[in-house]
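Quick one: sequence plus predicted model below, questions after.
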Amino acid sequence: MKIEVIFKMSRQFKWWTAKIKHNKLLIMGVIATPILLSMMWGCNDRLKLDDDHLSHNQEPTPQRGDSSISDLGIIAMGAIGLFILLNLRFTSKVTKKANLNYADLKDHNLSKADLSGADLNYANLSGANLTSANLRYANLRGADLSGADLSETNFTYANLSGASLRYANLSRANLTSANLSGADLNCALLRGANFSDANLSGALLFFLNSRDVHNLEPLQLLAKPSPFLCHVALPPYSQPLDLNPNRDCHLIPQLLSDRYHISLTEAQYILNEARRHQWH
């Protein structure tokens, strides 16, 4: 519960920081507009006074005068208006958070998409291409990412609690400080993935090769409630702790039956077949 609160506070802080930062530019533009216009009009009035003074003492000479100031004012006003418009558009783009809860994005090509901070609760992203996508601070609670290509995807501080990552390709994905509590990582490809400070409490780690992952600390696998480990090839640095990679295999048939709505007999068969595989 405390971890979810911290994630929520972090997302809100990021959102408000971005909003304040870009609203400052907008406010500066609004304040600068009347000041610049006043300066130009003041300059224009002074030139008129000078012209009136000269008209009493000498013949006026052909000058561009008012038309130049007028043209300059139009250009300046146009530039300032463009400045404000761009800031409004940019601020809106930064602060607006996409709401894609329960969205059906199955098999969609979202490669390199910017979905940072997006709400994707229970969205169907199975089989989707999200390579190199930005999902920082995204809310993916209960989302279906089974079979999705998530290689090099940025999940920093993302909420993936209860998400299905079964058979997903997470090669070189950045899962730093991601919430993976209760997530299903059955048969996921993890080569080069970064698990620094990721929350794996209650996650299903079944039939996984995690030898090449980065920053998967033993404490993450020993924390309570601990993730379910069965037939997992652990990183070399976890071996000195005598961590059993099959410690929860007796629980797997029931877990598979509940998650995939299959019989216990079928679930036991899946477990037996998985354990025949030898990690090389």
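Yep, that arrived.

use CA for all of it now, contacts and neighbours both
Will do.

Help me confirm that residue 183 comes into contact with residue 161.
Yes - using Cα atoms under 8 Å, residue 183 makes contact with residue 161 at a distance of 5.5 Å.

Quickly note the distance from the residue of the chain most remote from its centre to residue 47.
Distance to the chain centre peaks in the chain at residue 57, reaching 70.9 Å (criterion: Cα atoms, centre = their mean). Distance, residue 57 to residue 47, using Cα to Cα, to the nearest Å: 16 Å.

List the contacts of stretch 272-280.
207, 209, 231, 233 (Cα atoms under 8 Å, 6 or more residues apart in numbering).

adding another structure so you can compare the two:
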Amino acid sequence: MRERLKQWQTKIRINKWWVMGAIATPVFLGMVWWLWLLSERRIQPDYGRLSHNERTTLAHPHRETLIGGIGAIATVTGGVFLFLNLRTASRNTEAVNLIGADLIGADLNCAELSGAELSGANLIDADLNCAELSGADLSGANLNGANLSGANLNGANLSGANLSGANFNCAGLRFANLSGADLRFANLSGADLSDANLSGADLNCTLLIDANLSDANLSGALLFLINSREVKNLEPLQLKAKPSPFLCNAALPSYASQPDVNPNRDCDRIPQLLSARYDISLEEAQGIVDEARQHRWD
């Protein structure tokens, strides 16, 4: 698998005030030009009968008044535009700080949280359906049972987060950092995990129907009792990465199931891994593995 850059760039947003300015500027200049032509077309007096002072008085006041008015309009318009633009830009650059916040069961449906600081936050059973979380820091957050269906988590940091049972149906997780994340029983159906970092992640019993794993980093990930037959773009090379993902009773797609990729190659190592990760006895972990190996994928 190709080497990938690990730096996530900030999402570039189009500022609506710049768009408005781009539209308003030519309109304003057109008005200035029209007013200038209008002043040129004013009915001119008979300057032949006027003295030099009278000519000066009649020739300049209208234009000076016009130019002064235009200058005032331009100054006020420019000032208002710059004020609103700077105010909006300042608002957009401020990241929401919710580090360690208690948000159990919070209704954050379609919330704007891009770039938010949510590390260590408690988001158990929170509703984050369609939430904008691109570039957010959710490292170590507890998202057990949270609803993240359709959420945009592209470039988000979810390393070490508890995502057990979370719903990521059709969520955007491109370039997301999910290293060491607990994704047991999570629903990742239709999720975009292309270029995501899943190294060391726990994918036990994770639902991955139609998930896009193109160039996802699966090194050291735990793929135990998992059906990945319907995932997209899971290549054999990803299953041979060093350190390679741990496979036990993993149903692999036909194009990724090569003769030298054994879907049960690590079953003898899984009990030790489960015992260490979940602080259970080796005997209990061995029983879980033995029971899981009895399952047959249709």
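In hand now; what should we look at? These numbers were taken from a predicted model, which means no experiment stands behind them.

TM-score them against each other, please.
TM-score of the superposed chains, computed with TM-score structural alignment, normalised by the length of structure 1, equals 0.77; 253 aligned residues with a Cα RMSD of 3.7 Å.

And the contacts of stretch 272-280 of structure 1, which is closest to residue 66 of structure 1?
If you rank those by distance to residue 66 of structure 1 using Cα to Cα, residue 209 comes first, at 77.2 Å.

tally of neighbours for the counterpart of that closest one in structure 2?
Aligning on TM-score structural alignment places residue 209 of structure 1 opposite residue 227 in structure 2. For residue 227 of structure 2, the neighbour count with other Cα atoms under 10 Å is 21.

for the one 10 residues further on, same thing?
Applying other Cα under 10 Å, we find 14 other residues in the vicinity of residue 237 of structure 2.

Kindly report the same for residue 34 of structure 1.
12.

So it: helix, strand or coil?
Taking DSSP: H, G, I helix; E, B strand; the rest coil as the rule, one finds residue 34 of structure 1 in the helix state.

now do residue 208 of structure 1
strand.

mind listing what it touches?
Neighbours of residue 208 of structure 1 in contact, by Cα under 8 Å, 6+ apart: 185-190, 231-233.

how do those residues look in structure 2, which are kept?
For those, the contacts that are reproduced in structure 2, applying both residues aligned by TM-score structural alignment, their matches' Cα atoms under 8 Å, are 185-189, 231-233.

circling back to that earlier point, which residues touch the match of residue 209 of structure 1?
Residues near residue 227 of structure 2 by Cα under 8 Å, 6+ apart: 205-208, 250-252, 297.

quick one: it from residue 257 of structure 2, how far?
Taking Cα to Cα, one finds residue 227 of structure 2 at 13 Å from residue 257 of structure 2.

try residue 6 of structure 2
Distance from residue 6 of structure 2 to residue 257 of structure 2, by Cα to Cα: 29 Å.

Show me which of those two is the more surrounded one.
residue 257 (17 against 13).

can you tell me which residue in structure 1 aligns to the more buried one?
For residue 257 of structure 2, the residue aligned by TM-score structural alignment is residue 239.

Its match belongs to a helix?
Yes - the assignment for residue 239 of structure 1 is a helix, going by three-state DSSP.

Pull the contacting residues for it.
Going by Cα under 8 Å, 6+ apart, the list of residues near residue 239 of structure 1 is empty.

in structure 2, which spans are helices?
16-40, 52-59, 61-93, 236-239, 270-278, 282-292 (DSSP state H).

Using TSV, lay out the ones you listed together with distance to residue 188 of structure 2.
Formatted as TSV, the helices of structure 2 follow (distance: least, Cα to Cα, whole Å):
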stretch	distance to residue 188 of structure 2
helix 16-40	34
helix 52-59	77
helix 61-93	30
helix 236-239	18
helix 270-278	22
helix 282-292	21
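
Tell me which of these is the most buried.
helix 236-239 (a mean of 19; mean count of other Cα atoms under 10 Å).

mean per-residue distance, that one to structure 1?
Average distance, helix 236-239 of structure 2 versus aligned residues of structure 1 after superposition (mean Cα distance after the TM-score superposition for structure 1): 0.4 Å.

residue range for that helix in structure 1?
Mapping helix 236-239 of structure 2 onto structure 1 (TM-score structural alignment) gives residues 218-221.
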